[in-house]
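*Asks:* sharing a model that was predicted from the sequence below.
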Amino acid sequence: MTMPVPQPPASAGFNARPLTDPVDPAEVRSFSAQMRAQSAATGTSASTGRTIFLAAFLSVFALGFLVVFVPAIVAVTGMLSSSGSPGLAVLPIVVVAAVIIGIGLLAWSSWRRRRVRRYRLHRFASLNGMSYVASIKEPPLPGMIFSLGSSRETTDVVRGTRPRFVEFGNYEYTTGSGKNRSTHHWGYVAVKLDVPLPNIVLDAIGNNSIFGSNLPASFQKSQRLSLDGDFDQYFQLYCPDGYEPDALYLFTPDIMARFIDHAAQLDVEIVDDWMFLYMPRAASTLDAQTWAWLFGTVGALMTKFDQWARWRDDRLRAAQADAETQARAAAQTGLTEAQHPDAVSAATLAGTAPALPFAPPAGTLAPPPGVALQGRRLKKSASWVAVLGVVMVIGVVALRIMMSF
């Protein structure tokens, strides 16, 4: 499975025709049957939360119809019949039948559109050297949005593996319960990097609301880093305390220009060896222009990832030097034990003599790939909107208590 470097539709490497071309109903049925067979074989379900909600709604409606509507129809029909208007007696039955047929048609149309959508995305992925997965429960990704709430699910996943792993998907999760239950929707692009990097967030100013950032997390202001040029007009950059020079190394002027030109409407998170692009709408869609934009963005950024692959965390140098010292001490201990009278004869019979492994002086080795503990995650702070909400709830409760006296 291959994936060309994303290009706009004018390039031969981008084929958006499956998103809009007419589909063969027989091929759609065959693809849907194949998906059901795969789901049965793996013990997973391709249905989404919307499908479950629709089924639950229809079940509740059917139960309500049997319990409430049928007796009401019988009563109204009897009243109209006794009033000498037999023609009007059938009117409630006609109205209810029309409602039921309308709901059935809407459910069938939604089911059919979902099947066609999945088939189109599957064909689009195949013709562009990628693969399609209908649904992934609890996606194991380290981004900030993937650990929140419950009922976490990614749908319409399109993946490529060359020149590196890239995943496009639509993600949703729920928070709260009862009347306060909310479903949150995100589109995202996940790109696998060569080495782990410090946790850095670019909060795009262009997609913020009047209440501030649309990201689901807030970060301590001490971690805010201002960069040169016009970058601050487009992004607010957060990096862990002490990693400001590392952020400047990663975000050189040419890379900052790439983000401004291609990703100014996307929130960006670098965490572990992943880079995530977040958007408040679907990323995996039937809109060819959205795919052209995302492919172009990933392609423009991907050419700069080789520079990021050379980054190393100097804080790991001391830890590496300590490990080398411990290894030398352990080797010395092994040599001393080998000089025990019982061990010397064995070494002589074997024709070998234990020796210390060579180790360059501490401080001369390059740090290994990785990030020190203090740079792996940003420090979060409470959102002022959340704090205001808590204050308002406390105020309402206090007012009710006061009024009860």
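*Replies:* Done, it's in. Numbering: from 1, shown residues only.

*Asks:* going by C-alpha atoms from here, please, whenever you check contacts or count neighbours.
*Replies:* Fine.

*Asks:* now the strand ranked longest in the chain: buried residues?
*Replies:* As assigned by DSSP state E, the longest strand anywhere in the chain is strand 182-204. Buried residues in strand 182-204, counted by 16 or more other Cα atoms under 10 Å: 185-204.

*Asks:* which strands or helices does that strand pack on?
*Replies:* With contacts defined as 3 or more Cα pairs under 8 Å, 6 or more residues apart in numbering; DSSP states H and E, strand 182-204 has these neighbours: strand 166-175, strand 235-238, strand 267-279, helix 305-309.

*Asks:* so Trp274 sits against Pro198, correct?
*Replies:* No. Look at Trp274 against Pro198 with Cα atoms under 8 Å: they stay out of range, at 10.3 Å.

*Asks:* help me confirm that Ser45 is found in a strand?
*Replies:* No. The assignment for Ser45, made by DSSP: H, G, I helix; E, B strand; the rest coil, is coil rather than a strand.

*Asks:* which ones are touching the nearest residue to Gly206 once chain neighbours are set aside?
*Replies:* The spatial neighbour of Gly206 that comes closest, neighbours along the chain excluded (Cα to Cα, 6 or more residues apart in numbering), is Gln265 at 5.6 Å. Gln265 makes contacts with Ala204, Ile205, Gly206, Asn207, Met279, as judged by Cα atoms under 8 Å, 6 or more residues apart in numbering.

*Asks:* among these, which two are most distant?
*Replies:* Greatest spacing in the contacts of Gln265, by Cα to Cα: Ile205 and Met279 (12.4 Å).

*Asks:* secondary structure element holding Val393?
*Replies:* Following DSSP states H and E, one finds Val393 within helix 384-404.

*Asks:* which helices and strands sit right next to that helix?
*Replies:* Contacting helix 384-404 under the criterion 3+ Cα pairs under 8 Å, 6+ apart is no other helix or strand.

*Asks:* another structure for you, compare them:
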Amino acid sequence: MLRSIDYSGLIYPVAPHDVSEFRATRRDHFGYSQLRLTAKVVIVVIVVTIFAMVAGGPLLAVFGSALRSAFMDGAVLAALPILLFALAFVAIAGGAVVAGVRAWRRNGGPWQRFYRMNKFADDNDLSFVPLDTTISYPGLIFNEGGNRSIRNRFRSRAGRTLDYGNYSYTTGSGKNRQTHNWGFMALELDRALPHMVLDARSNNQLFGVSNLPKSFARDQVLKLEGDFNSHFTLYSPRQYERDALYVFTPDLMALLIDHAAVYDVEVVDTWLLVYSPKEFDLVDPAQHRRLLGIADTVGAKTLRQSRNYADERIGDFSVNLVAPQGQRLKSGASIAAVAMIGIVLTFWAVPFLFRLFS
């Protein structure tokens, strides 16, 4: 894991020439082709044009009507302010578009961000790609929906796998189509561990409903000592409570509270996975500092704590596996779904009871 981090690539000014050269050499094999970027720019231009037609069309129509009335009445001088106002409107709108395009080109568009992130990756023995669809993690967010992709992906080039970026997938179709965006980090462990999930309370939704895409049976909740339960809800498979306590010692729990209390954490197979319901800003040095700090504290402690773990149900340390009953948590009913059913039943039952006893 990384110890000394060079953040200069994310901090120091960038020369436009360097961005242009970087773009010319990387655009065809960077996983983010020029065609894709051009398509996005075209979409933005189309949206702006439609907005201008919708918003500006009626205004120009009013100008045209006023000008026609003025000329028909012979009041040419009276029409002059209207004409000047219309010309000013067109000039301002056109100038705004030109200024926006120039600013986009001056700042290198997304390529300046790519340049900065790639420079940071090169300086710290990481690889960087802006867009990747190669995803093979077993975590609970990685098997949902379709159109899965990772944006702004950083991976270790050698040694133990460290991988982080922004992951997205889509669910539904048509009007019900929805894109789900997550920030994630994956750290490879040495030993396979029972499936355990730490659902952070700080990022839950209204009424404490979990933000995670799956719900787990409540009889798998494991209460730990101290104030850990006020920060996380820990799920572990039934009959694996002692195994969970073997991994989540008081000192590891303290590191989780100090460094990862705003994130959900999952341990599955040989992976430690960290999830954020908000995307990471990976041009921000502070975001990298926080993620790499989690890897160097929580990750390193989890590695040390689980180094000698073996599932006693298998009984052979040389077999790096967990018995089937501990490999995955059992699903449960969503609290939100249960609450919705309760509300529907209540609205149905109240009128029925009223008619019954009236």
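*Replies:* Arrived safely, thanks for sending. None of these values were measured; they are calculated from a predicted model.

*Asks:* returning to that earlier point: what does the residue nearest to Gly206 of structure 1 correspond to in structure 2?
*Replies:* The equivalent of Gln265 of structure 1 in structure 2 is Val262 (alignment by TM-score structural alignment).

*Asks:* dump the residue contacts of Gly9 of structure 2.
*Replies:* Neighbours of Gly9 of structure 2 in contact, by Cα under 8 Å, 6+ apart: Arg116, Met117, Lys119, Phe120, Asp123.

*Asks:* secondary structure element holding it?
*Replies:* helix 8-11.

*Asks:* and the next helix or strand past that helix?
*Replies:* For helix 8-11 of structure 2, the following helix or strand on the C-terminal side (DSSP H and E) is helix 16-26.

*Asks:* against structure 1, where does that following helix fall?
*Replies:* With TM-score structural alignment as the criterion, helix 16-26 of structure 2 aligns to 25-35.

*Asks:* how much does the matching stretch stray from structure 2?
*Replies:* In this overlay with structure 2, the average offset of stretch 25-35 of structure 1 from its partner residues is 1.3 Å by mean Cα distance after the TM-score superposition for structure 1.

*Asks:* can you list contacts of that stretch?
*Replies:* Under Cα under 8 Å, 6+ apart, the answer for stretch 25-35 of structure 1 is Ala46, Arg115, Val116, Tyr119.

*Asks:* what do you get for stretch 287-304 of structure 2?
*Replies:* For stretch 287-304 of structure 2, with Cα under 8 Å, 6+ apart as the criterion, the contacting residues are 1-3, 185, 187, 189-190, 247, 252, 255-256, 259-260, 272, 280-282.

*Asks:* cool, stretch 126-141 of structure 1 as well?
*Replies:* Applying Cα under 8 Å, 6+ apart, the contact partners of stretch 126-141 of structure 1 are 1-4, 13-15, 45-48, 118, 121-122, 125, 146, 151-161.

*Asks:* so which of the residues you listed belong to strands?
*Replies:* Per DSSP E, the contacts of stretch 126-141 of structure 1 map to strands at Ser151, Arg152, Glu153, Thr154, Thr155, Asp156, Val157, Val158, Arg159, Gly160.

*Asks:* among the residues you listed, which one sits closest to Thr333 of structure 1?
*Replies:* Gly160 (50.6 Å).

*Asks:* for that closest one, what is the corresponding residue in structure 2?
*Replies:* So Gly160 of structure 1 corresponds to Ser156, using TM-score structural alignment.

*Asks:* which residues in the stretch 251-400 of structure 1 form helices?
*Replies:* For the stretch 251-400 of structure 1, helices defined by DSSP state H, counting those that start in this stretch occupy the ranges 253-262, 288-302, 305-309, 315-338, 341-350, 384-404.

*Asks:* include distance to Ser30 of structure 1 and mean neighbour count when you put the ones you listed into a markdown table, please.
*Replies:* Shown next, in a markdown table, are the helices of the stretch 251-400 of structure 1 (distance: least, Cα to Cα, whole Å; neighbours: other Cα atoms under 10 Å):
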| stretch | distance to Ser30 of structure 1 | mean neighbour count |
| --- | --- | --- |
| helix 253-262 | 38 | 16 |
| helix 288-302 | 25 | 18 |
| helix 305-309 | 40 | 14 |
| helix 315-338 | 54 | 15 |
| helix 341-350 | 69 | 11 |
| helix 384-404 | 48 | 11 |
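
*Asks:* quick check: which of these is nearest to Gln374 of structure 1?
*Replies:* Ranking the helices of the stretch 251-400 of structure 1 by proximity to Gln374 of structure 1 (Cα to Cα) places helix 315-338 first, at 9.6 Å.

*Asks:* check which residues of stretch 59-68 of structure 1 are buried.
*Replies:* By 16+ other Cα under 10 Å, the buried positions in stretch 59-68 of structure 1 come out as Phe65.

*Asks:* now swap in stretch 36-45 of structure 1 and tell me
*Replies:* For stretch 36-45 of structure 1, a neighbour-count test (16+ other Cα under 10 Å) marks Arg36 as buried.

*Asks:* identify the residues contacting it?
*Replies:* Under Cα under 8 Å, 6+ apart, the answer for stretch 36-45 of structure 1 is Ala46, Ser135.

*Asks:* distance between it and the chain's centre?
*Replies:* Relative to its chain's centre, stretch 36-45 of structure 1 lies at 23 Å (Cα atoms, centre = their mean, to the nearest Å).

*Asks:* just stretch 5-25 of structure 1 next, same as before
*Replies:* 24 Å.

*Asks:* who's in contact with Leu316 of structure 1?
*Replies:* Pro367, Pro368, Gly370, Val371, Ala372.

*Asks:* quick one, what contacts the closest residue in space to the first one that isn't next to it in sequence?
*Replies:* Right, the one you point to is Pro367 of structure 1. Counting by Cα to Cα, 6+ apart, Pro367 of structure 1 lies nearest to Arg317, which is 4.8 Å off, once chain neighbours are set aside. When contacts are counted by Cα under 8 Å, 6+ apart, Arg317 of structure 1 touches Gly363, Leu365, Ala366, Pro367, Pro368.
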